[in-house]
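**Q** need coordinates for the following:
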Amino acid sequence: MKKIYFKLVFTFCLLMCTFFYAQTPTNPNPPGGVGGGTPGAQASPIDMYVYVLGIVAMLLIVFFTKKYKSQKI
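**A** The predicted structure follows:
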């Protein structure tokens, strides 16, 4: 029963991911000959902190791994 439930939930999630998108795709060459992107446009704010977020994630993984490992007897 658990295998069937897992397969159904997995299939449902896979199908929903293909149908729903967080952002609609943009047309790089809109009709009328106008260019797609705007030069000099700001990047999204999270792009500036990708390296910092990666380092913080690794530090948190190490911290919680050691914390839970030390609690096991």
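**Q** going forward, measure contacts and count neighbours with C-alpha atoms only.
**A** Fine.
**Q** for the residue most central in space within the chain, give me its contacts.
**A** Geometric centre of the chain, nearest residue: A22, 10.3 Å, by CA atoms, centre = their mean. For A22, no contacting residues are found, by CA atoms under 8 Å, 6 or more residues apart in numbering.
**Q** give me the three-state assignment for it.
**A** When classified by DSSP: H, G, I helix; E, B strand; the rest coil, A22 comes out as coil.
**Q** and this one, please, so the two structures can be compared:
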Amino acid sequence: MKTINKLVSALLLFVISFAYAEKIPPTPGATAARAGTGGGGPGAPASSIDMYVYVLGIMAIGFIVYFTKKYKSVKA
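**A** This next block holds a predicted model:
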């Protein structure tokens, strides 16, 4: 029963995170740049987390391995 509760909670969190995802509004000069009337804008605003995506992924895998080994050693 505990496993089912954890899976349902994870699924609910996953669905809610997409429901509240922020949409990036168009830049003011974007329509003029597409119409060919002038120079282009700076593009989509960058997020500060973009630079660390690979580092965060490696850290996540490291945490998964660490806690998996820790759980197996406690259980044995």
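**Q** tell me the spacing between the residue nearest to the centre of structure 1 and L14 of structure 1.
**A** From A22 of structure 1 over to L14 of structure 1 the distance is 15 Å, taken as CA to CA, to the nearest Å.
**Q** ditto for V34 of structure 1
**A** For V34 of structure 1, the distance to L14 of structure 1 - CA to CA - is 36 Å.
**Q** can you check Y49 of structure 1 too?
**A** Separation of Y49 of structure 1 from L14 of structure 1 (CA to CA): 30 Å.
**Q** what of I46 of structure 1?
**A** I46 of structure 1 sits 27 Å away from L14 of structure 1, going by CA to CA.
**Q** comparing those two, which residue is more hemmed in?
**A** More crowded of I46 of structure 1 and L14, by other CA atoms under 10 Å: L14, with 11 against 8.
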